[in-house]
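**Q** With the sequence up front, the predicted model follows.
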Amino acid sequence: MTQKKVMIVDDHPFFIHGLERYLTSTGKYEIRSALSVAEAMVRLEGFEPDLVMMDVSMADGGGMAMLRKVKAQSPVKTMFLTVQIDPEDTIEALRLGIDGIALKDRDPEDIVRAIDSILSGQAAIYPAVTERALRHSVHNPTPTLRQDDLLTAREAEIADFVCMGLRNRDIADRVGLTEGTIKVHLHNIYRKLGVSSRSELIVKQGGLQFRGSAAS
């Protein structure tokens, strides 16, 4: 069985080393760890993980800042593993495309199940986390989101290039990614904006201003 690559990012050495040993003992994962966002961003380049697990609160910016950076660079799966998460952070993480949110006080086997669900392409967000976010949304409604608020900076950039008529290969050359990665980003863009083709995306773009676009 091919091992999946998992990066763990947490600024508590005792916790991160214990989790690393436990996950390694399953034989299913190749694990790398980092004790800060800065260290993780450096180690990501050579490791190319299938999943990045991170705490929400860390000394040098926290998981939310890292989630933005990771999603802007790669379609890698992401997961928060934390003691607690505010409803606002849950909602923002979902907007950014987080694949899972798990709590540290659960049984280690629950965490493994969440990891495996994410790696198989499913979301894995603990019901208690979702319930808190939903209650917060009901009692604290926010203005309707613009479409560009739903996209990461990288997705917005790619959407702009599509609307300029560029092909996937040309977009890949411009942003320094592979054509396959561009296709993954496009899939996420279509899902977030509720479209199913390039032509629908171009029509949807009418009247919108994606990040990086010039005002019409």
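**A** Done, it's in. Residues are numbered from 1 along each chain as shown.

**Q** okay, CA-based contacts and neighbour counts for the rest of this
**A** Noted.

**Q** Excluding chain neighbours, give the residue nearest to Leu35 in space.
**A** Residue nearest to Leu35 in three dimensions, not counting chain neighbours: Asp11, with 4.4 Å by CA to CA, 6 or more residues apart in numbering.

**Q** Report the contact partners of that neighbour.
**A** By CA atoms under 8 Å, 6 or more residues apart in numbering, the residues touching Asp11 are 34-36, 58-59.

**Q** wait, which of those is closest to His136?
**A** Met58 (23.8 Å; CA to CA).

**Q** so the closest one sits in a strand?
**A** No: assessed with DSSP: H, G, I helix; E, B strand; the rest coil, Met58 is coil; it does not lie in a strand.

**Q** putting a second one here so we can go through both:
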Amino acid sequence: MIDILLVDDEELVRAGLRAVLEAQGDLRVIGEAADGAEAMVLARTLRPHVVLMDVRMPEVDGLSATRAILAAGGASAPKVLVVTTFENDDYVYEALRAGADGFLLKRSRPAEIAHAVRLVAAGESLLFPAAIRRLAGERANRPAAEAMARAGLTEREAEVLRLVAQGLSNGEIAERLFLGVQTVKTHVSSVLGKLGARDRTQAVIVAYESGFVPR
């Protein structure tokens, strides 16, 4: 069972998400928060596996709440899936840089929402490469380029990172490269360590901002 915390300042949105998620046999909503401050408290006390986080809320927004929840949780922090109306929202991009595991559009179909939650709960990242590429292209920066230059990725690791940046899962990368899934996981972990990235999403952002993956 995957335990979920819903965070959105609109009660109607929370009710809709709850109905969608609880129609699935393996997903369970264990709490709701109407703002970022409440979300931080509930994330600490309820210990959900996944937080569905709206980014634009009054008082404490989703970006600040995401940073606080991930910092407080450390290695055992929940996965954060940003829920947004617009995929080109700067708040979304900054949440991804802060460690969110992906983003989901509010207009997504029920099956897509359930799939997204399962995906991030399993340790994957939910990426929309075109949107990430567009947003990252506006933020090309020297620190990212320097991080990539220092990383010293092997040829195989570089190949894996490029495929991760395309939004492929470990299983899909394994099929593409004729490798075992565990081998791909090992390569991904090595890439994250060399880049100093918390997760796949942050690694992809570095790849795009550095120009390693063409924008």
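**A** Received it, and whenever you're ready, just let me know what you need. Bear in mind that the values here come from a model prediction, so they are computed numbers and not experimental data.

**Q** Drop the TM-score for these two in here.
**A** Remark: TM-score between the superposed chains equals 0.62 [TM-score structural alignment, normalised by the length of structure 2]; 151 aligned residues with a CA RMSD of 2.5 Å.

**Q** Now that we have the contacts of Asp11 of structure 1, can you turn them into a markdown table and tack on distance to Ile125 of structure 1 and neighbour count?
**A** Listed next are those as a markdown table, based on distance: CA to CA, whole Å; neighbours: other CA atoms under 10 Å:
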| residue | distance to Ile125 of structure 1 | neighbour count |
| --- | --- | --- |
| Ala34 | 23 | 22 |
| Leu35 | 24 | 18 |
| Ser36 | 23 | 22 |
| Met58 | 20 | 19 |
| Ala59 | 24 | 11 |
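
**Q** from those, which is closest to Leu96 of structure 1?
**A** Met58 (18.4 Å).

**Q** Who are the contact partners of the closest one?
**A** Counting by CA under 8 Å, 6+ apart, the residues that Met58 of structure 1 touches are 10-11, 36-37.

**Q** can we see that at 6 Å?
**A** Met58 of structure 1 makes contact with Asp11, according to CA atoms under 6 Å, 6 or more residues apart in numbering.

**Q** Tell me where structure 1 has helices.
**A** For structure 1, the helices defined by DSSP state H cover 13-25, 37-47, 62-73, 87-96, 108-119, 127-139, 147-150, 153-163, 168-175, 179-193, 198-205.

**Q** looking at those, which is closest to Phe80 of structure 1?
**A** Ranking those by proximity to Phe80 of structure 1 (CA to CA) places helix 62-73 first, at 7.3 Å.

**Q** buried ones in that closest one?
**A** Neighbour-count burial for helix 62-73 of structure 1, with 16 or more other CA atoms under 10 Å as criterion, is recorded at 62-64, 66-73.

**Q** can you put those in JSON lines and add distance to Glu157 of structure 1?
**A** What follows is the buried residues of helix 62-73 of structure 1, written out as JSON lines (distance: CA to CA, whole Å):
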{"residue": "Gly62", "distance to Glu157 of structure 1": "25"}
{"residue": "Gly63", "distance to Glu157 of structure 1": "23"}
{"residue": "Met64", "distance to Glu157 of structure 1": "21"}
{"residue": "Met66", "distance to Glu157 of structure 1": "19"}
{"residue": "Leu67", "distance to Glu157 of structure 1": "18"}
{"residue": "Arg68", "distance to Glu157 of structure 1": "14"}
{"residue": "Lys69", "distance to Glu157 of structure 1": "14"}
{"residue": "Val70", "distance to Glu157 of structure 1": "15"}
{"residue": "Lys71", "distance to Glu157 of structure 1": "13"}
{"residue": "Ala72", "distance to Glu157 of structure 1": "10"}
{"residue": "Gln73", "distance to Glu157 of structure 1": "12"}
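
**Q** Max pairwise distance over those: which two?
**A** Using CA to CA, the buried residues of helix 62-73 of structure 1 span at most 17.2 Å, a distance reached by Gly62 and Gln73.
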